[in-house]
Every structure is written in C-alpha cells, then in structure tokens.
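> Build me a model from this:
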Amino acid sequence: MAKNFLKSSIENASLNILLQIAFRCQTFILNAHVLRYVSQDEVGVTNVRLLLLESTVLFLSREAFRRACLTDTINHNWPKVVNLIWLAVSLCVAICGLFGYIWLNILEQPSSSVTIYYNFGVWAILISCVMELCCEQLYIIAQSFLFVKLQVVLEIINIMVRTIVYTTLVLSWSGQNSVLAFSLAQLASVFAYTISFYVYFWYYIKHQNKDFPFKSMWDFFPNISNKKWSECLDIPLVMLLWSFMKQGLMKQLLTDGERYVMTFFNTLKFDQQGVYDIVNNLGSLAARFLFKPVEAASYFYFSQLVHRDIPIKKQIEQDSNKVKEATSVLECLLRINSSVGLVALSFGQAYAKLALFLYGGSSLALGIGPILLKLHCLAILFLAVNGITECYAAATMNVTELNKYNIEMVMLSVIFLFISFLLSWFLGGVGFILANCFNFTFRIIQCGRYILFQYKDTNFKPLNGLLPKKSFIVCLILSTILTLYSEEKYYENNKIIHVLNGGIMFVLTISIWLFEEISTFKFLAKVYRSKHN
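Below you'll find the model as predicted:
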C-alpha cells in the first residue's frame, strides 16, 4: 500500500480539528444548559473522580501500545503486532481490578445527599474501558493504513451518543441522578464506538482491496497456534513497548497530577472540584480543539520520517530532504502552537469572567472561577509548546534515550506531586494551575534539550519556531491593555460593547499574525502539494 504520511497526517489533523470544533461547540452549548440543572458536587464526582478513573485505566492500558505499534508501520509483521495489541486487554482487566478496588474501597465516598449511584458509576467506567480496549487493534490498524475518515466518523458517533444520552436523561430527570445519566451515557457511547469499528472492518474486508493484509475478521484476533512466545510477538517492538510503559506511568502522573492530589488527599471538596473542573474544561477548549489532534497526527508523521535507531547525521547523509522536511514541519508546528497559546493568554485576561458567565451563569462568574481561568490561559501557552516538543521526542528517541527520559520523568513526577499538594493546600485551585505551569515548563526544557542535542552539529534549528515575530508581540500587548480597559469600563453595563472591542482587536491581531507567518503557511502548502501530487 502506497503511503503518504504527511498528507495523511495533515488530513487527519484537519478533519479532527473540524470535528472537535463542530461537536465540541454542540457539547459546549448543551453542557452550558445542563450546568444550570446539575449541582457542582455532582460535577465533581463525574468530571473529576469518575473521569480520572477512566483516563488512568485507558492511559496505562493502551498509550504505550499505541506509541510502540504506530512506529515504522511499513515494516510490521501484522499477525505478531495483533497478538501484542491484544495483551492490552489483559493488562486493562488487571488495572481495572486494582483501581476499581481503590475507587470503591479506599477513597472517600460521596455522601448519599450528593449521589447514590457512585458505585454504579465506577463499574460503568471499568466495563467501558475493557470494552474499548477490545477494538484497540482496529484503531491501530486504521491509523497505520490511513483510514482517516473512519476515525473521524467513529469519533462523531462516540461524542453524539454520549452527549445525546446524557443530556436527554439529565433534562428528563430535571437534573436529578446526573451521575446515573453520566454512567449510562458512558456505556452507550463506548458500545456504539466499538460495534461501529467491527462493522466497518467486516464490510471493508468483504469488499477489500487486494493490498490489505487482513483477509478475514479472525485476522484481527490473536493467533498463537502453539508457537513459542518469541515466534508470536515482535520482540524489538516488545522492548520499545516496555520503554513506553515505564514512561507512561510518569506521564499520567504529570498529566492528571492535580486530580490525583485532590482525589487522594482531599485538598478540595467535591463542589470545589466541580468548579475547578468546569474552569479547566473551559480553559482547555483550545487543547481539545487544536492541540490534541495536531499532536496525534504529528507523532505519527515524525515516527515515520525520523528513524529512532539511526543517528540524525547519518539520516541527513542518507536522505537530507526527508530530515529537512521533518525539521521544517516541527518548526512550523512550534510557531503555530505557541502563537495560539499567546493569543489565548492575551485575550483570556479580559474575557475570562464573561466566558464563565455565558457558560455557567452568574454564580460561576462571581467566585474564584475567573481567577482560575485567567491563570489557566497561561497554562495553555505552556501546554501548546509542550505537546509538540514531547510528541517529537517520543516519536524519535531510541530505547536508551527513552529509558533516560523515563528516569527524569520519575524525578519530575515526585517533585510535581509534592508541589501540587503544597500549593493546593495553601492556594486551593490556584495552586494546582501554578503547579501545572511548573510541570509543563520542566517538560519543555527536557524535550528542548533533546532536540538541541540531536541537531547541535547540523544546520537545522527547529526550536526557532518558538520565537514569535515582533509585530505580533506588540499587537498582543496592545490587545491585552485595551481589552482589560474595556472590561473595566463596559463589562457590568454593556457586555456587547466589551465583546465588540475584543472582536476588533482579535481580528487585527490574527491579521497581523497571518501576514507575518505567510511564509510558514506557504511552506506547509508547498510540501502538502508536492506530496499530494
């Protein structure tokens, strides 16, 4: 099968961004309505306690498998790869048993006045995680063979089913039993997602292309045929998987560290957790809309063009154009992501209160929420840069470098958890956001050092993408000052004028940015056209 990795990665990222914008906007509107019916305590139970369980189980069960099995997919021995991926299901069951016991028997339980369906919610999360892992091999195959539109459609199905079921149940029950509604929506959406994957591939195999290596549905299931383990599994891939698994635990602690601290040490009550999560979700819209799909597509792209086990100098000697393209794309992505983060930081200061007012009503806009959201805009900038640098490092490090990076991540995880606990004890939710900024800063430094070392004796300088243009920075500073003045003068009495002022400055800022970065977009368009043709 002829493959075009850059073209596919751009299409994947573009379609996912459009999907995220379309359906997250729908979800945003529905959630804004639902929040007026659901208590902040129940939001804390579902969006912090239960979703933390889901993210923990899924990340530890599948993240390492995805990263390992999406490396150099052209040379895969697919029967061995499928056997390896199915080990993730067994791992998921074991992890579910461990964390299910912790969530049901060790952690503080919500009182009956908050919800009586907490136990059912835990079981719903555990069952849905195992169910989702049963189609993991199909996800990796779809990614490897560039089934871009399939993944977008299935994500649509997942989001639609979850949103429709949850919203319908909450509104039908007048805001009562929202934890039960959340649990049923979780099961329904994952079931629809998994079944859709199998139905599509059943249909595809029935009308398959001759180049597709899977000839029946049984090829998607493990086949050991009384062979030795060494003959059933790709051993180099197993070694790479082990490196990613060690890294994954630390990355999960760093990603959701504040949720673990507030869950295990009770530094915030459930209602405070609810407010923090609402602000976090609102502040992370850019991450979900843009950064996450770009990072997923970028990881796949870099893992195909840059070889892990060959020094970069030797790769330049073998094919300098390929390395030049990869470094130029990395520089462009850093420039775009950091610019988005700077825009969010600039305009977030004057419009945090208004965003919370529109999203959750006056009660959310009057408390500590606006302060949390303003600080979260700073975290978005760090998150934007960290996502690209970390995905490049993970896609190109060899096993030795990954193991060294894992040791550094262990140290950083311990420091981060300690700082999160300490700052949240004194500053509450503000402390968590400051700890996250500290966390992202050190992760950026780690990955930046790796990139600098990799290209230190070459003519490539991909980290130059972190340097914004002068006119863009001046416009951002001016926008921040003028929009803060607008908030002070017009927010209370004339919010429409405040919005119009911000809209004018936003259009001006983006116009200047597009003008200054026209060479960046021309390069990406040129590379895309050359690959497309």
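> Every contact and neighbour count from this point should use C-alpha atoms.
Will do.
> Can you say which helix or strand has Thr480 in it?
helix 470-490 (DSSP states H and E).
> Please apply the same query to Ser519.
Applying DSSP H and E as the criterion places Ser519 in helix 518-532.
> one more, for comparison:
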Amino acid sequence: MIFFRHALVLVVGLTSTSGGVSEAFSIGIPNSEVIRLAFDAVVQSVMKFVLGNGEGFILLLSCDETSRGAFKLASNISFLAARFVFDRLQEQSFAAFSRLQNDVPAMERTFILATKTSSMIAMLFSFIGPAYARLFVKIMYGPQWEAAGVPGLLSLSFFYLQFISVNGIAEGYFNAVATSKAVRGYSMFTFIVMIFYMGFGTVFAVWDGPAAIILANALNMIFRAVYCARFIARFNSKKTKPSRTALVLLKEAIPTPGFFFTMVAL
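As a prediction, this is how the structure comes out:
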C-alpha cells in the first residue's frame, strides 16, 4: 500500500497545484504527465522497499537463525555511524547542491570537498573500527555474540561505510540537478542492479554466510556511485571547460594516498 500512497499523494499534489482535478484530467482519464510522474513515484518506492528489505529476504532464504542475528547486530551497530554522521553530511551536501545549481564550478568544488570529507571519515571507521570490533562486541554483548562471528561482520560493515559515504554524496548531486528523464533512467539502472544484487547475495550467502551480503551491498553502492559520477561528469561538461571524466572526478574526490597510508599505519 505504501507504493500507491506515494503515487496518490503525487497525483493529488499535481491536480491541486494545476487548478483542480478538472484541469489535470480530461474526459475522466489522467493526462500523460500525471501518469508518468505517478508511475515514476511508484517504481522508486518499490525499489526503495526492495533495497531496504532485500537483506531480510536474502537472510531468510540462505542463513540460519544465528547468522541472521549476527548480521543484524553488526548492521545495527554500523548503522549508527551512517545515521548520525553520513546522513547529516549528505543532507547538507544536497542542500548546497540545490542552492548552487546555477554555479556549476562551485557545485563541482563542493562535490569534491564533500566526498573527500565523507570518505576520510569513513576511512577512520574502516581502519580503526576493526581493531576494536572484537573487544567492543565482547564487552557490550557478551562472548556468545563474539563466537557467532559478529566482530568479523562488524569489521566488514565498517569497510562498507566507505562506499556508502561516496555514493550518498554522488546521489545527492544527481538528485539536485537531474531531470525527470534522468531520474527514470537511474530508476531503471537501479532496478537492474537490484536484480543482480538479490541473485548474487542469495547465492553467495549460502556459500559464505552473511559476509557475502555485505559484499553484495558494497558492489551495489559502487555501481550506483559510478553511474551518478558519470552523470555528474556529463552534466558538468556542458557547463564548464575543461571537462572531467567520471574517473578523474572520483579520483579527485577521494582522499590522497598519504591519508590512506596514515590510516594503514594506525
């Protein structure tokens, strides 16, 4: 029902802002714009639901009860970092991109700065978190969860934050400037990625347990980030010279090798 609720809200909003139902509908049939936008809303809601609950489906199909519990515990711990650190940074970045739509060079500089900052914070979790994951789980949740493999899954989840951090900023830029046609293209792309994600996660989770689901999530984030980076590079190339490719843009947006080796040394 939630999918159709989004579409209904969109239709009502369009009809109310366009002068009433009589102007948005002709001979009792919604016009093409209303149908297209409502369909886009439904498709995006369905994909968000499946992506948000896909882990649960995979766990139910391929993992035992102990593995499911270990995965959920590790995910919930790492989710706190994503929720309180990266979500706020991504929201602020999206707001900045929306304000700077008429100044593409400033948007590009903001994207590079925000992505680099987010990635550096994620690296702190990725390199420092695993060193204390086992001790943290043992103290906070007891040896039974340590034996269930939570420390290893938590370490992978910290590593996964790196991909969340980059993808979140890239999607924020995309959502700030994308046209309805671009949004539909991205929706189709994420639908295809979602199918591969569900298949890859289910098959390899049987073989490698919940760790395979985290790796599948990481691949999902990589594909989505690269897609958004390509869109950003094409969008910027129409507004600025010289233009950058998606690879060059991402290379400039990630931390320097010096920072990486510093984290390794820690």
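> returning to that earlier point: the helix holding Thr480 of the first structure: which residues count as buried?
By 16 or more other Cα atoms under 10 Å, the buried positions in helix 470-490 of the first structure come out as Phe472, Ile473, Cys475, Leu476, Ser479, Thr480, Leu482, Thr483, Leu484, Ser486, Glu487, Tyr490.
> Stretch 291-305 of the first structure too?
By 16+ other Cα under 10 Å, the buried positions in stretch 291-305 of the first structure come out as 291-305.
> next one: stretch 189-199 of the first structure
Neighbour count says stretch 189-199 of the first structure has Ser189, Val190, Phe191, Tyr193, Thr194, Ser196, Phe197, Tyr198 buried, by 16+ other Cα under 10 Å.
> cool, stretch 172-182 of the second structure as well?
Gly172, Tyr173, Phe174, Asn175, Ala176, Val177, Ala178.
> Turn the residues you listed into JSON lines, columns for distance to Ile222 of the second structure and secondary structure.
JSON lines is the format used below for those (distance: Cα to Cα, whole Å; DSSP: H, G, I helix; E, B strand; the rest coil):
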{"residue": "Gly172", "distance to Ile222 of the second structure": "15", "secondary structure": "helix"}
{"residue": "Tyr173", "distance to Ile222 of the second structure": "16", "secondary structure": "helix"}
{"residue": "Phe174", "distance to Ile222 of the second structure": "15", "secondary structure": "helix"}
{"residue": "Asn175", "distance to Ile222 of the second structure": "17", "secondary structure": "helix"}
{"residue": "Ala176", "distance to Ile222 of the second structure": "20", "secondary structure": "helix"}
{"residue": "Val177", "distance to Ile222 of the second structure": "21", "secondary structure": "helix"}
{"residue": "Ala178", "distance to Ile222 of the second structure": "19", "secondary structure": "coil"}
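> In the first structure, where's the longest helix?
Longest helix in the first structure by number of residues (criterion: DSSP state H): helix 320-360.
> which residue numbers in the second structure go with the helix or strand just after that one?
Note on helix 320-360 of the first structure: by DSSP H and E, the next helix or strand toward the C-terminus is helix 362-366. Aligned by TM-score structural alignment, helix 362-366 of the first structure falls on residues 143-147 of the second structure.
> got the buried residues for the matching stretch?
So stretch 143-147 of the second structure, judged by 16+ other Cα under 10 Å, has buried residues Trp145, Glu146.
> just to revisit the earlier point, which other helices and strands does the longest helix of the first structure contact?
helix 5-34, helix 292-305, helix 312-318, helix 362-366, helix 369-396, helix 470-490, helix 518-532 (3 or more Cα pairs under 8 Å, 6 or more residues apart in numbering; DSSP states H and E).
> let's see it at 7 Å
If you count contacts as 3 or more Cα pairs under 7 Å, 6 or more residues apart in numbering; DSSP states H and E, helix 320-360 of the first structure packs onto helix 292-305, helix 362-366, helix 369-396, helix 470-490.
> Superpose on the second structure and give me the mean offset of the second one.
It stands for helix 362-366 of the first structure. Helix 362-366 of the first structure differs from its equivalent in the second structure by a mean of 1.9 Å after superposition (mean Cα distance after the TM-score superposition for the first structure).
> contacting residues around that helix?
By Cα atoms under 7 Å, 6 or more residues apart in numbering, the surrounding residues in contact with helix 362-366 of the first structure are Lys353, Leu356, Phe357.
> Surely the first one is in contact with Ile368?
No - counting by Cα atoms under 7 Å, Lys353 of the first structure sits too far from Ile368 to count as a contact (9.9 Å).
> For these two, indicate the residue with more neighbours.
Lys353 (24 against 17; other Cα atoms under 10 Å).
> Under the alignment, what does the more buried one map to in the second structure?
With TM-score structural alignment defining the correspondence, Lys353 of the first structure maps onto Arg134 in the second structure.
> So that match versus Tyr141 of the second structure, what's the distance?
Arg134 of the second structure sits 10 Å away from Tyr141 of the second structure, going by Cα to Cα, to the nearest Å.
> Phe231 of the second structure too?
Taken as Cα to Cα, the span from Phe231 of the second structure to Tyr141 of the second structure is 44 Å.
> Compare those two (neighbour count), which wins?
Phe231 (22 against 13).
> Quick check: closest non-adjacent residue to the more buried one.
Counting by Cα to Cα, 6 or more residues apart in numbering, the nearest residue to Phe231 of the second structure once its immediate chain neighbours are dropped is Phe174, at 7.3 Å.
> The one you found maps to what in the first structure?
Per TM-score structural alignment, Phe174 of the second structure is aligned with Ala393.
> just Ala229 of the second structure next, same as before
So Ala229 of the second structure corresponds to Gly448, using TM-score structural alignment.
> which strands and helices sit next to the helix or strand containing its match?
If you go by DSSP H and E, Gly448 of the first structure is part of helix 429-454. If you count contacts as 3+ Cα pairs under 7 Å, 6+ apart, helix 429-454 of the first structure packs onto helix 369-396, helix 399-427.
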